[in-house]
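Asker: here is a sequence together with a model predicted from it:
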Amino acid sequence: MDIEIRHAIHPDHAESFNTEELRKHFLVTGLFTPGRIKAVYTHYDRMVVFGIAPATGALSFGQELADLVKSPFFLSRREIGIFNVGGAGSVIADGKGYELDKGDALYLPMGTKTLAFDNANASSPAKFYACSAPAHAAHPAKLFKASAMKGDQLGAVETSNKRVLTKYMHVDDLPTCQIVMGYTRLETGNVWNSIPPHTHDRRMEAYLYFDLPKDQVVVHLMGRPQATRHLIVRNDEVVLSPPWSIHCGCGTSNYGFIWAMAGDNQTFTDMDPAPVSSLL
């Protein structure tokens, strides 16, 4: 188990950071280490981001995570959304098994006591990406199969941002306390995401960039619209996006990313526009 704690940063402070400091506070690297669970607790809306990479046996949530959130067990007062971005695998929650292929997702409610993750085939290991936020009620668990999900076509080739956005955990389909999660894939030849830029002051967001070729990167733009900064992001890395920050990017190849939000407002369209023409 590898645990990090990230503290919230005021935008005035962030604007004084050099490259190393920006990466230290807002970028999560080394997320998927075979045989390990990595947990990053962020003080932005108390979200915990996980990379879970089973190797030769199952990996389980245990006492270390219960101690992290000062609860009898990790999901005692929390909910969690889980995506598989690797080979086929399984999640066992309170003795019930869920099979997740690549692109499948699982929502588990507050009160889930035991949680374990395993591979279907160790030669093609699963990679589970999860986000957890505080909860006040126990909603039904739900398994999402990628093959049954219908996405929304967004953007255009002319602006290099033609993409498919698929909402998995969102208020119109699934009751959750805070967690909103989904998946966006850029089509071949398209590289810009989350255009037009925006912020949403009522919630934070985390971005996992994946399916990015080894030698390619995403230039992730962050910061207040009139004081932008950037992060160079590689495959399987996560950006922690504060409520005051824009969050858009341009890749040297097309890619996919999973977005996860937590905070006061679950309405997907609750955005404060930051038009491209206004950025500095």
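Answerer: Right, received. Where do you want to start? Numbers count the residues shown, from 1 in each chain.
Asker: please make it C-alpha for all contacts and neighbour counts, starting now.
Answerer: Will do.
Asker: so what's the nearest residue to residue 140 once chain neighbours are set aside up against?
Answerer: Residue nearest to residue 140 in three dimensions, not counting chain neighbours: residue 109, with 6.5 Å by C-alpha to C-alpha, 6 or more residues apart in numbering. When contacts are counted by C-alpha atoms under 8 Å, 6 or more residues apart in numbering, residue 109 touches 75, 78-80, 137-141, 176.
Asker: try it again at 6 Å.
Answerer: 79, 138-139, 141 (C-alpha atoms under 6 Å, 6 or more residues apart in numbering).
Asker: could you export those residues as CSV, including distance to residue 20 and neighbour count?
Answerer: Conversion of the contacts of residue 109 to CSV gives the following (distance: C-alpha to C-alpha, whole Å; neighbours: other C-alpha atoms under 10 Å):
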residue, distance to residue 20, neighbour count
79, 32, 27
138, 40, 18
139, 40, 17
141, 40, 18
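Asker: which of the residues you listed sits closest to residue 12?
Answerer: Nearest to residue 12 among those: residue 79, at 32.0 Å, using C-alpha to C-alpha.
Asker: helix/strand/coil for that closest one?
Answerer: strand (DSSP: H, G, I helix; E, B strand; the rest coil).
Asker: do the same with residue 277
Answerer: Following three-state DSSP, we place residue 277 in the helix state.
Asker: that one and residue 222, how far apart?
Answerer: For residue 277, the distance to residue 222 equals 16 Å [C-alpha to C-alpha, to the nearest Å].
Asker: before we go on, here's another structure to hold up against the first:
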Amino acid sequence: MGVDMDYRESTGRAGMRRMTTGELRDTFVIANLFQAGALQLSYLEVERAVVGSAVPTTMPLALPTHPELASRFFCERREVGVINIGEPGSVVLDGDRFRLSRHDCLYIGRGVEAVSFESEDAGRPARFYFVSYPAHASYPSRSVRRDEARTIVAGEAQSANRRVIRQAIRPGVVDSCQLVMGFTELEAGSVWNTMPPHTHRRRSEIYMYFDAAPGRVMHLMGEPSEPRAVFMDDGEAVFSPSWSIHSGVGTANYSFVWSMGGENLEFDDMDVLAVSDLGARA
């Protein structure tokens, strides 16, 4: 059975300013992730990224190619980063099995022909989230356990943004072409992420919020002088153009997977803004 791919076009700065809240959400928010027994795919015009999820239950779920990719198999010209946010499971790459517990990550290199997702317990399934970008070279596939990721403690309790950043796919940890990926956990009592905000002129970023229920996250995006907001539920992703801020505030603490693709792999390549830049008029 084939898997449909949701195609998402972006918009320019002027277009975003004119969008209603509903149009903003319909354009940038991916809300159909993590369906039991199903694999979901969305193709993003921004950086030609593919965002997807797999929640295998009684049967493995194979990662298919799609006419949009014009390839014999999904990873013929692509690399993929996978993070499991559910119960233990495995990703099988050309017959090689990689077991992923909760918060473990897997980098899949260009050239892997067969990718499938499995859960260890159908009643308590794994929840695999993945992001893919085009790749110009092949690097070895490898897993990164939660405690193997580069860990950074950031923010302050006084400003309600104390958080732990775990960098799983980045230089010095995993070799990749353009994919950088990891996740951030906010400590109890903290609700702000990536504040003060920043933009990435040389790449775009995708957030997927989890461990947010029963709360919600108000995600900020758009030009610094014209910030817009969309409310995000648990397990939803949102993508941002390179000129857009990407930040958020929740009704309680939460976690989110972040991923980037573009011209370079430098985690700190960002244009940092001040809080006073938000909504500022010339």
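Answerer: That came through fine. Because the structure is a prediction, the values reported are computed rather than measured.
Asker: which of the contacts of residue 109 of the first structure fall within strands?
Answerer: Mapping these onto strands (DSSP state E) picks out residue 79.
Asker: all strands of the stretch 51-200 of the first structure, in order?
Answerer: 59-60, 78-84, 89-93, 96-100, 105-108, 115-119, 128-134, 142-144, 152-154, 163-169, 180-186, 192-193, 198-199 (DSSP state E, counting those that start in this stretch).
Asker: how about CSV for those, with distance to residue 243 of the first structure added?
Answerer: Converted to CSV, the strands of the stretch 51-200 of the first structure look like this (distance: least, C-alpha to C-alpha, whole Å):
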stretch, distance to residue 243 of the first structure
strand 59-60, 31
strand 78-84, 20
strand 89-93, 31
strand 96-100, 31
strand 105-108, 24
strand 115-119, 30
strand 128-134, 15
strand 142-144, 28
strand 152-154, 23
strand 163-169, 20
strand 180-186, 15
strand 192-193, 18
strand 198-199, 6
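Asker: how about residue 235 of the second structure, secondary structure?
Answerer: Assigned state for residue 235 of the second structure: coil (three-state reduction, three-state DSSP).
Asker: and the residue nearest to residue 140 of the first structure, what pairs with it in the second structure?
Answerer: Alignment of residue 109 of the first structure against the second structure is given by TM-score structural alignment, with residue 109 as its counterpart.
Asker: now the residue nearest to residue 183 of the second structure when sequence neighbours are not counted: how far from residue 86 of the second structure?
Answerer: Counting by C-alpha to C-alpha, 6+ apart, residue 183 of the second structure lies nearest to residue 257, which is 4.1 Å off, once chain neighbours are set aside. Computed as C-alpha to C-alpha, the residue 257 of the second structure to residue 86 of the second structure distance reads 13 Å.
Asker: okay, these two: which has more neighbours?
Answerer: Regarding residue 257 of the second structure and residue 86, a neighbour count based on other C-alpha atoms under 10 Å identifies residue 257 as having more, with 23 against 20.
Asker: the more buried one corresponds to which position in the first structure?
Answerer: For residue 257 of the second structure, the aligned position in the first structure is occupied by residue 258, per TM-score structural alignment.
Asker: from the chain's centroid, how far away is the host helix or strand of that match?
Answerer: Assessed by DSSP states H and E, residue 258 of the first structure sits inside strand 256-263. Using C-alpha atoms, centre = their mean, to the nearest Å, we find the averaged C-alpha position of strand 256-263 of the first structure to lie 4 Å away from the chain's own average C-alpha position.
Asker: superposed on the second structure, where does that strand end up, distance-wise?
Answerer: Comparison of strand 256-263 of the first structure with the second structure after fitting gives an average deviation of 0.4 Å (mean C-alpha distance after the TM-score superposition for the first structure).
Asker: what's in contact with that strand?
Answerer: By C-alpha under 6 Å, 6+ apart, the surrounding residues in contact with strand 256-263 of the first structure are 45, 178-185, 202-211.
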